[in-house]
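> Just the structure for this:
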Amino acid sequence: MKKLVLLFLIPIWAIAQGGGVSTIINPDGKWFFGGEMGRNTIESYSYGEGKRFIQGGISAEYYTGRHWSLSLKVKYFDTGVSYIKGDHNDFYPIDDYEAIYGIKRFKGAVFSFPINIKWEFRIHQNLRGYIKMGVADNEEVQSRYDYPEGIRTDYVKAYWNFNQGFGLTYFISNKMGAYIDVEGYNLGGYKGTDSYFFYTKKYFPVNTLFNIGFKYHFENESNKGKG
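As a prediction, the model looks like this:
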């Protein structure tokens, strides 16, 4: 957690020390377009798989007010799931559980199109914090199932899931901002099930993305005079 906090604060501190505008930026009514990249952690890998990858994307954001905005991104990242039938417990060593049931591993990659509503609040001058939430449309472009023979693998390749996150934005000028954030993708596009007496357990891909990005406002006549 300490490393994550430092990853948030050090880049923002460095940008702020480099200068910027002294007036408070009001982004109301402006479009910002940008790009981002960072780390992708596949939280739904559970049995020794490599979990961390590089991810990236582009974004478009429209501020409907000083504190609110709507955003659309196009992201590309790896995803996956691994599971063993049933819940592991202390009565059976994990090696025995693997031998009995076998590990099911799904490895994939998606183009994701998250749509978020964001609430932004001022921390100090043009440094702002924010929280966001929404949904994401995911389109699988890679799908590899390392499942035992006879186990279902015909799951959908297009699905929606929930998207939520938080972060920091620093407005360098009326036209440019830098940001860092963390966002999660979960509860969509399950890749396996277990049946119990009273319910069915589903195994979903779960990703946590850490982003570092820049966004730019291309000023036009209708935006002049706002700030």
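> Going by C-alpha atoms from here, please, whenever you check contacts or count neighbours.
Fine.
> residue contacts, the spatially most central residue of the chain?
Nearest to the mean C-alpha position of the chain, by Cα atoms, centre = their mean, lies residue 183 at 3.6 Å. Shown in contact with residue 183 (Cα atoms under 8 Å, 6 or more residues apart in numbering): 163-166, 208-210.
> Looking at this protein, name the residue that lies furthest from the middle.
Furthest out from the centre of the chain (Cα atoms, centre = their mean) sits residue 91, at 36.6 Å.
> counting contacts, what elements does the longest helix anywhere in the chain pack onto?
If you go by DSSP state H, the chain has its longest helix at helix 2-17. Secondary-structure packing of helix 2-17 (3 or more Cα pairs under 8 Å, 6 or more residues apart in numbering; DSSP states H and E): strand 158-171, strand 176-186.
> how about those strands in a markdown table, adding distance to residue 41?
Below are these laid out as a markdown table (distance: least, Cα to Cα, whole Å):
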| stretch | distance to residue 41 |
| --- | --- |
| strand 158-171 | 14 |
| strand 176-186 | 10 |
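> Can you tell me how far residue 62 is from residue 22?
23 Å (Cα to Cα, to the nearest Å).
> More neighbours: those two, which one.
The neighbour comparison of residue 62 against residue 22 (other Cα atoms under 10 Å) goes to residue 62, with 19 against 10.
> SS state for the more buried one?
strand (DSSP: H, G, I helix; E, B strand; the rest coil).
> Enumerate every residue touching it.
So residue 62 contacts 29-32, 69-71 (Cα under 8 Å, 6+ apart).
> before we move on, what about residue 135?
114-116, 160-163.
> The longest strand that the chain contains versus strand 176-186: what angle between them?
When the chain is parsed with DSSP state E, its longest strand is strand 103-124. Orientation check (axes from the mean of the first three to the mean of the last three Cα atoms, to 10 degrees): strand 103-124 against strand 176-186 gives 140 degrees.
> and strand 103-124, which residues are buried?
For strand 103-124, a neighbour-count test (16 or more other Cα atoms under 10 Å) marks 103-122 as buried.
> Check which element follows it along the chain.
Following strand 103-124 in sequence order, the next helix or strand is strand 127-146 (DSSP states H and E).
> for comparison, sequence B:
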Amino acid sequence: MIKTILIIICLSLFSGSVISQTNEIINPKGQWYFGVEMGINKINSFNNGESNTSFQGGILAEYYFSKHWSLSVKVKKFNTGVSFFQPSSSDPFCVFCRDQYSGTFEGSVVALPFSVKWEFGVYKNLKANLKIGYAFNIETKSTYSNYSNNISIDYPKQYGNVVSGAGLNYSINKKTAIYLDVESFTGSKKGHVVNLFGKKTYKVENVLTSFGIKFNL
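As a prediction, the model looks like this:
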């Protein structure tokens, strides 16, 4: 699926480059856009040196209810994970430790983020944006390993989280735009440690950088 999306984006970007550009300032108010995107997924919640980058992709539907504001929904598929380790109090280098805690979670999710976006002009039809929203996530892979006995792994496979992001959007003409999105996903708890300072929880954290093309049909 990811390879197919990549081919579509590459072909679309090529075709977009030969589409005649317009000097008219595009006003997208009242328009629907549909697009495809792909990019890099970085897992920020791996703490034990695991490989933390992979490819990700998705599709987009977006409606502009004013010149500078839009509502969007995406379907995204990406890998996620968490790892952590705290030694026991017998370790001389961990003065504040109590019991040993450890765990490694590796998973994949299909996410449906709903966002409201504010765009502002940079130069002609190049615009920057900020967004915030909510994502519903469904785990399609959930692998738990190296978990210490003092941690339950009975975590939900469906969960929600806040999504925030920023990006750029360039309208080639009235029908076609290319865009860059950087979005932050902080999701479900997947473990914890307890020391003299209290309890610290570990959640899945991803940053998705996506390049895409969208069309006003």
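> Quantify their similarity with the TM-score.
Put the two chains on top of each other and the TM-score (TM-score structural alignment, normalised by the length of the second structure) is 0.83; 197 aligned residues with a Cα RMSD of 2.6 Å.
> picking that back up, could you list every helix and strand that the longest strand of the first structure packs against?
Under the contact criterion of 3+ Cα pairs under 8 Å, 6+ apart, strand 103-124 of the first structure touches strand 68-84, strand 127-146, strand 158-171.
> do that again at 7 Å, thanks
Contact partners of strand 103-124 of the first structure among helices and strands, from 3 or more Cα pairs under 7 Å, 6 or more residues apart in numbering; DSSP states H and E: strand 68-84, strand 127-146.
> Most tightly packed of those strands?
Of these, the one with the most neighbours on average (mean count of other Cα atoms under 10 Å) is strand 68-84, at a mean of 21.
> Can you give the distance from that one to the centre of its chain?
Computed by Cα atoms, centre = their mean, to the nearest Å, the chain-centroid distance of strand 68-84 of the first structure equals 5 Å.
> Can you check what angle separates that strand from strand 127-146?
Going by the same axes, to 10 degrees, strand 68-84 of the first structure makes 30 degrees with strand 127-146.
> can you tell me the mean distance of strand 68-84 of the first structure from the second structure after alignment?
For strand 68-84 of the first structure, the mean deviation from the second structure after alignment is 0.3 Å (mean Cα distance after the TM-score superposition for the first structure).
> Next, the buried residues of the helix or strand that that strand is followed by.
Next helix or strand after strand 68-84 of the first structure toward the C-terminus (DSSP H and E): helix 94-101. Using 16+ other Cα under 10 Å as the test for burial, helix 94-101 of the first structure gives 97-98.
> residues making contact with helix 94-101 of the first structure?
With Cα atoms under 7 Å, 6 or more residues apart in numbering as the test, helix 94-101 of the first structure has contacts from 84-85.
> And it, how far out from the chain middle?
Distance of helix 94-101 of the first structure from its chain centroid, counting by Cα atoms, centre = their mean, is 33 Å.
> swap in stretch 31-46 of the second structure?
6 Å.
> do the same with stretch 61-79 of the first structure
The answer for stretch 61-79 of the first structure is 11 Å, by Cα atoms, centre = their mean.
> Hmm, residue 67 of the first structure is touching residue 120, no?
Yes. Here residue 67 of the first structure reaches residue 120: they are 4.7 Å apart, a contact under Cα atoms under 7 Å.
> so which helix or strand takes in residue 212 of the second structure?
Per DSSP H and E: strand 198-215 holds residue 212 of the second structure.
> Mean per-residue distance, that strand versus the first structure.
So strand 198-215 of the second structure averages 1.0 Å relative to the first structure (mean Cα distance after the TM-score superposition for the first structure).
> Identify the residues contacting that strand?
Residues outside strand 198-215 of the second structure that contact it (Cα under 7 Å, 6+ apart) are 9, 12-13, 33-45, 80-82, 175-194.
> conserved subset of the contacts of residue 62 of the first structure in the second structure?
Retained in the second structure: 29-32, 69-71, out of these (criterion both residues aligned by TM-score structural alignment, their matches' Cα atoms under 8 Å).
> between those residues, which is closest to residue 155 of the first structure?
residue 71 (28.8 Å; Cα to Cα).
> For the residue nearest to the closest one when sequence neighbours are not counted, give its distance to residue 28 of the first structure.
Ranked by Cα to Cα, 6 or more residues apart in numbering and with sequence neighbours excluded, the top spatial neighbour of residue 71 of the first structure is residue 61, at 4.2 Å. Plainly put, residue 61 of the first structure is 11 Å away from residue 28 of the first structure if you go by Cα to Cα.
> Need the counterpart of residue 69 of the first structure in the second structure.
Superposed on the second structure with TM-score structural alignment, residue 69 of the first structure falls opposite residue 70.
> Let me see the contact set for the nearest residue to its match once chain neighbours are set aside.
Closest residue to residue 70 of the second structure apart from its sequence neighbours, by Cα to Cα, 6+ apart: residue 64 at 4.1 Å. Contacts for residue 64 of the second structure (Cα under 7 Å, 6+ apart) come out as 28-32, 70-71.
> Would you write a PyMOL line that selects the buried entries of those?
A single PyMOL command selects the buried members of the contacts of residue 64 of the second structure (16+ other Cα under 10 Å):
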select buried, resi 28+31+32+70+71
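> Mind putting the contacts of residue 64 of the second structure into JSON lines with distance to residue 148 of the second structure and secondary structure?
Formatted as JSON lines, those follow (distance: Cα to Cα, whole Å; DSSP: H, G, I helix; E, B strand; the rest coil):
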{"residue": "28", "distance to residue 148 of the second structure": "53", "secondary structure": "coil"}
{"residue": "29", "distance to residue 148 of the second structure": "54", "secondary structure": "coil"}
{"residue": "30", "distance to residue 148 of the second structure": "54", "secondary structure": "coil"}
{"residue": "31", "distance to residue 148 of the second structure": "53", "secondary structure": "coil"}
{"residue": "32", "distance to residue 148 of the second structure": "50", "secondary structure": "strand"}
{"residue": "70", "distance to residue 148 of the second structure": "46", "secondary structure": "strand"}
{"residue": "71", "distance to residue 148 of the second structure": "43", "secondary structure": "strand"}
